[in-house]
Structure formats: C-alpha cells, structure tokens
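# build me a model from this:
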Amino acid sequence: MASLRKTDRRTEDEAHIEAPDLEEFIGYNLKRAYVIVQADFRRALGEDGFAPRVFSALSLVVQYPNVTQSGLARMLGIERSGLVAIVDELEGRGLIKRTNVPGDRRVQALVPTAKGKTSYVEARAVVRAHEDRLLSNLSTEEKATLLTLLGKIRSHED
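Next up is the predicted model:
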C-alpha cells in the first residue's frame, strides 16, 4: 500500500507518494520518465513550438524527402489516419508540401520546404539542449547504454 507524507496541500501529497511495488516495474518507470521528458520538451520549444509527434514527423520528412504518408506513418509507428492532422499542421505552417508520386496519382509524397528544413535545424538544437539538460546526471556511457536498452525494448514493436 502506498504511503503519503502529511502536508497541507494535495499537490504536495501527490508528489511525495511512495509506491515501492510500482517502482519495481519497468513500464511504470518508463511512463514516469516519459511524462518528465514530454513536459520539458514542450517547455523548451515554447507554446508555438512543435509537439513531440510533429517534431518527429518533420525530422523524418527532412531526412527522407519524398516519403509517402503511409511510409511516414510506418516509421512513426502510428495509423495513417492518425498522421493526417500532423501532416496538415506541418503543411499549414509551410514546413512541408505534398507532391504527386510519378506513376501513381493516388499516392502523395511529402517533401520539406526551405522553411521546414530551417525550422527543423533550429528545433533540433533546442531538443538536443533539452535532452542534454535532462540527462546531465548521466555519463556518456550511461546515455549510450540507455539508448541501447531502449532500442532492445523497441525491437519488440510489431
């Protein structure tokens, strides 16, 4: 059973929950870390910045120009229907454009605009600084180990 430290404010109570049973689970710890990373990511990029999923999509379009929407959805591990809002946002901000794929009028490829490439480079620097700040208590070797271990977990992705 979780124990709570007595304080006058509920938010402080919630921040000091001890959950030894939960803390034994990798999933619980990954989720807690994810919440911290996402909150700091959003703070770092500001109100008008990219949401993490939009940044990820732009990153892949910049790295793989002419990727199809289906291909991008696969790379991101999301349903194609879930990608529509992301692509619409990127296109609405003038960061990518849709182009026809020669030989198949039903399929559209995504290419970054000059503004998209510049925005990506700028955002990437902010994201790198955000990660450096969050992981400053890890050594270079620990960061490499963390990425390796997370990659092993991700290898079970369908």
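
# for the rest of this, base every contact and every neighbour count on C-alpha atoms.
Noted.

# ok, the closest residue to residue 119 other than its chain neighbours - contacts?
Excluding the flanking residues, the one nearest residue 119 by CA to CA, 6 or more residues apart in numbering is residue 95, at 7.6 Å. Counting by CA atoms under 8 Å, 6 or more residues apart in numbering, residue 95 touches 58, 112, 113, 114, 115, 116, 117, 119.

# quick one: buried ones out of those?
Buried residues within the contacts of residue 95, counting neighbours by 16 or more other CA atoms under 10 Å: 58, 112, 113, 116, 117, 119.

# next up, the contacts around the spatially most central residue of the chain.
Closest residue to the average C-alpha location of the chain: residue 52 at 3.7 Å, with CA atoms, centre = their mean. For residue 52, the contact set (CA under 8 Å, 6+ apart) comprises 38, 41, 42.

# before we compare anything, build this one as well:
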Amino acid sequence: MTTPTKNGPTSVKDIDIDVLEDTLSFYIRSINIAVSRDLDEKLEGLDVAQGTGKITTLFLVDGNPGIRPSTIAQVIFKDRSAMGRLVDQMEGHGLLRRQIAPEDSRAQALYITDKGAQLAEHVRRLVTLQSREFFSEMTDEEHDLVLDILRRTYRRILERS
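Here you go, the predicted structure:
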C-alpha cells in the first residue's frame, strides 16, 4: 500500500485498490474490459465488433450446423432474451439463418450463411493474432499455463450451469 498525498494519489500507480489487490476476480474483470476494447479496435467495421457473444456465436454456428440458440446461450452465459436479440442482430446482418429444428418443431436451429462463413474465417485469424499480441509480454510457457487454468475453470463453471 502506498501513502496517498494530501491531494490524493498523483498517478494510477499510487492508487490503493484495497482488498482487490489480492482478488482474481478484479483482475479478470479489468483485463476482460481491456482485451474487449482492444479486440473491438481490431474488428472495427465488422459485423461482430462491439458487444459480447457475437464472435463465439459466429464460430459455434459455423462449426456446429443446426445448433440451437439455447445451447449457445449456455456456452456464453447469456439469458434467453439477450440471446434472442443477438441472433436477431446477426440474422439481420446476414451472418446466420434460422430454421425449425428437424427433430423438434418447437425449437430453432441456426445455420451459417456464406457471408457468415467468410466472416468467421477472417475473424478467426484476427482473434488469434489479437490475443497473442495483447498478451505478448507472457512467455509461451506462461501463456500455456494461464490458458490451461482458465480453460479448466471455464469448463467447471459450464458443467455447473
């Protein structure tokens, strides 16, 4: 902890963040905001920029033809109404299309369009490059370790939901 001056901290390095200094959640939330802003800059002008869930939805629909919106919602932790808005938006941009699910006429199945498939291919390259550049100060070993820890944590959370 640093001792603030009479007029308060003079630099962000001098700010006391209290118990947050030792909480993973603070760093994860803060890094999420920073990495999302950086990614949005790299994706500027593309139909998947700004907001959360579009890229994952694009990739899931591209890789899993006929996937249901409810399945995607589970993977990206969105509620039903938010997922509906996301699908509406992406369908409006011509990235995916909905059909009645063949095995259940009450359910929707999502399919990628040609435009969506082309965008998915382009975005895959950008996302991979952006992630590596953003975390470029990590060694390959650190990167692999952090990725492994986060992947296992994500899978455990997903299994509980």
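
# could I get the buried ones among the contacts of residue 95 of the first structure as a markdown table with secondary structure?
Shown next, in a markdown table, are these (DSSP: H, G, I helix; E, B strand; the rest coil):
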| residue | secondary structure |
| --- | --- |
| 58 | helix |
| 112 | strand |
| 113 | coil |
| 116 | helix |
| 117 | helix |
| 119 | helix |
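
# please, which helix or strand holds residue 111 of the first structure?
strand 104-112 (DSSP states H and E).

# quick revisit: for the contacts of residue 52 of the first structure, give me JSON lines that also has neighbour count and secondary structure.
Output for the contacts of residue 52 of the first structure, formatted as JSON lines (neighbours: other CA atoms under 10 Å; DSSP: H, G, I helix; E, B strand; the rest coil):
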{"residue": "38", "neighbour count": "13", "secondary structure": "helix"}
{"residue": "41", "neighbour count": "22", "secondary structure": "helix"}
{"residue": "42", "neighbour count": "17", "secondary structure": "helix"}
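
# returning to that earlier point: tell me the one of the buried ones among the contacts of residue 95 of the first structure nearest residue 126 of the first structure?
Proximity of those to residue 126 of the first structure was ranked by CA to CA; the top entry is residue 119 with 10.7 Å.

# do you know how far the closest one is from residue 155 of the first structure?
30 Å (CA to CA, to the nearest Å).

# then residue 95 of the first structure?
Counting by CA to CA, the gap from residue 95 of the first structure to residue 155 of the first structure is 31 Å.

# appreciated, that's everything.
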